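Student: quick check, what structure comes out for this input:
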Amino acid sequence: MKNKGRESSEFLRPQHSLYISEPLRASMELGSLALYSSWLDLAPQGDGHAVMVIPGFTADGRSTKILRDYICRLGYSVSCWRQGVNLGVRKDLFDGAMAVLNELFERHDGRVSIVGQSLGGIYAREMAKSRPEKVRQVISLGSPFNDPGGVRSNVSELYKLFNPEKSPKSAQSRSIQWNPQLAPSVPTTAIYSKSDGVCHWRSCIQHGGGHDRLENIEVAVSHIGMVVNAQVFYVVADRLAQDQERWRPFNSGE
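Tutor: As a prediction, this is how the structure comes out:
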């Protein structure tokens, strides 16, 4: 399931057929989730540490509720990002999410794991870079951190609509000065899919990094379905259960 990836900026947008089939495929993945409930119950149980889940572009906490409910059922203390709809790279959203991270860190007296879908995963990575001492690990779900401009995404025009170049929101976005391609210093897992119809899979994998606790894990899933897919759920459960002092790569054969 893993793919080390090769560094390349020469990739196109996902095929149009993959893009237009996203809603149907995600609906099928959601519909089949109950069939895997017994298997998902076999996933490692949690230790109670705090987990923060960040939604993708144009989505809010409702989009991640099923995933959060599953993580909670495993025994973790789960929180949404509490910032409403994720409309882009916004300083106010980032500052609000950081406030939630600080609150969770203080309340649970320990580092927080952050799971983010798509743009939410980019937020998660940048939050971990900003406060690595407060973040246990980062798990991104189909997050195009190797395409910071979003030009190889099938929703790039929609992103520009919500974030026009001359708008105050865009100006504050530029002031953040993120470097999405740089990995956080904490354990970081990038979950990606070659059947992603929104972001090209090569934009969602980590190319090298400054430490040995980075990995890319391939799943067979739609982009939208990342938060309702049994395979993704199991991988997330496995990663959250890792002892961070004795971290080991994911093994799909276990």
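
Student: all contacts plus neighbour counts: C-alpha atoms, from now on.
Tutor: Noted.

Student: helices of the stretch 51-200 of the chain, start to end?
Tutor: Chain-ordered helices for the stretch 51-200 of the chain, with DSSP state H, counting those that start in this stretch as the definition, fall at 65-73, 91-108, 119-130, 156-162, 168-176.

Student: buried ones in the fourth one?
Tutor: The one in question is helix 156-162. Tyr159 (16 or more other Cα atoms under 10 Å).

Student: tell me the most buried of the helices of the stretch 51-200 of the chain?
Tutor: Relative to the other members of the helices of the stretch 51-200 of the chain, helix 119-130 carries the highest mean neighbour count by mean count of other Cα atoms under 10 Å, namely a mean of 25.

Student: residues making contact with that one?
Tutor: Residues external to helix 119-130 that are found in contact with it (Cα atoms under 8 Å, 6 or more residues apart in numbering): 54-57, 86, 88-89, 94, 98, 114-116, 134-135, 137-145, 178-180, 183-186.

Student: ok, now how distant is the residue lying farthest from the centre of the chain from Gln172?
Tutor: Outermost residue of the chain with respect to the C-alpha centroid, by Cα atoms, centre = their mean, is Lys166; its distance is 28.2 Å. When distance is defined by Cα to Cα, to the nearest Å, Lys166 is 10 Å away from Gln172.

Student: you'd agree Ser173 is up against Lys91?
Tutor: Yes - here Ser173 reaches Lys91: they are 6.1 Å apart, a contact under Cα atoms under 8 Å.

Student: another one to check against the first:
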Amino acid sequence: MPVASEWLDTIKARAALVAEAQPSGIHGPPLKHLLGELQFLTRPLKRKEPGLAVPRSTSPRVVMLLPGFATHPVRLRRLARHLEMAGHTVKNWGLGFNMGPSPENFDVVTQRVLDLHRRYGEQVVLVGWSLGGIFAREVAKRHPDAIAKVVTMGSPFSGNPKANNVWRIYHLITGHSVEAPPVVADIATKPPVPTVALWSARDGIVSPRSSCGRPGERDRAVALRCGHMGFAYSDEAIEAVLAELENI
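Tutor: Model (predicted):
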């Protein structure tokens, strides 16, 4: 049966990707930080969470939020709510769950950014969590005229792409290697727009060196104290994003 044969080939190919060796000297964050991420998994699902006292923005922006790998925009709803409280116009990326890059979904995100740029008559600020930040950086490289700023949150844009604790899961779900994504040529190259990297030494998923980046790969790096999951909705992450929106 051709269909069964195709499925078997797919399973074999993904199994081979998952079985790839970890490069010598390359590793993700320590186990204690990875375990620390578990406490955040259900927090954004609570119906009510205390809000922050958010001042009104002196220069409201149009902001697109891009979720992390295997997450849905709902994980960013607390961040979105506080940005809206400050007067910003917040849009999600329009693709639901982020199951990895492909030419098709990258084109959808790019077109959505361009549509927002035309509709509101101003440049869009892209705020991307983890893999969402990689999408944001790549869109900004291709259409810098439509982008005011890129803010990444725990995004692995620097160093070895296997310097994290989830690359095998990424291989299993996407069917391609983190070392050969289908739409990205050079992840570390800085977009030609203001680019700020939020990172944390307590990140349990992505190596802090990968999300901080090197000089020249981003304009500034801002250290936070949250875990990787906390980038999406912790108070300090929200405050950091609000500060970046005022600094454009």
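
Student: can you put the helices of the stretch 51-200 of the first structure in JSON lines and add distance to Cys199 of the first structure?
Tutor: Shown next, in JSON lines, are those (distance: least, Cα to Cα, whole Å):
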{"stretch": "helix 65-73", "distance to Cys199 of the first structure": "21"}
{"stretch": "helix 91-108", "distance to Cys199 of the first structure": "22"}
{"stretch": "helix 119-130", "distance to Cys199 of the first structure": "10"}
{"stretch": "helix 156-162", "distance to Cys199 of the first structure": "10"}
{"stretch": "helix 168-176", "distance to Cys199 of the first structure": "21"}
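
Student: who wins for proximity to Arg213 of the first structure among these?
Tutor: helix 119-130 (13.8 Å; Cα to Cα).

Student: the second structure: matching residues for the closest one?
Tutor: Mapping helix 119-130 of the first structure onto the second structure (TM-score structural alignment) gives residues 131-142.

Student: gap between that stretch and the chain center?
Tutor: Centroid separation between stretch 131-142 of the second structure and its chain, computed with Cα atoms, centre = their mean, to the nearest Å, is 9 Å.

Student: same thing with stretch 45-60 of the second structure?
Tutor: Between the centre of stretch 45-60 of the second structure and the centre of its chain there are 21 Å (Cα atoms, centre = their mean).

Student: now that stretch: buried residues?
Tutor: For stretch 45-60 of the second structure, the buried set under the neighbour-count rule, 16+ other Cα under 10 Å, comprises Ser57.

Student: what's the counterpart of Val89 of the first structure in the second structure?
Tutor: Taking TM-score structural alignment, the alignment pairs Val89 of the first structure with Pro101 from the second structure.

Student: so its match sits against Val183, correct?
Tutor: Yes - using Cα under 8 Å, Pro101 of the second structure is in contact with Val183, at 6.8 Å.

Student: spit out the contact partners of Val135 of the first structure.
Tutor: Each residue near Val135 of the first structure by Cα under 8 Å, 6+ apart is listed here: Arg111, Val112, Ser113, Ile114, Ala128, Val186.

Student: the third one contacts Ser140, doesn't it?
Tutor: Spelled out, it's Ser113 of the first structure. No - between Ser113 of the first structure and Ser140 there is no contact, the gap being 11.0 Å when judged by Cα under 8 Å.

Student: who's more crowded, those two?
Tutor: The residue with the greater number of neighbours, taking Ser113 of the first structure and Ser140 and applying other Cα atoms under 10 Å, is Ser140; the counts read 31 against 26.

Student: tell me the counterpart of that one in the second structure.
Tutor: Structural correspondence for Ser140 of the first structure with respect to the second structure (TM-score structural alignment): Thr152.

Student: that older thread, are any of the contacts of helix 119-130 of the first structure buried, and which?
Tutor: Neighbour-count burial within those applies to 54-57, 86, 88-89, 94, 98, 114-116, 134-135, 137-145, 178, 180, 183-186; the criterion is 16+ other Cα under 10 Å.

Student: among the helices of the stretch 51-200 of the first structure, which comes closest to Gln15 of the first structure?
Tutor: Using Cα to Cα as the criterion, the shortest distance between Gln15 of the first structure and those is 14.4 Å, found for helix 156-162.

Student: what does that closest one correspond to over in the second structure?
Tutor: Alignment of helix 156-162 of the first structure against the second structure: residues 167-173, by TM-score structural alignment.
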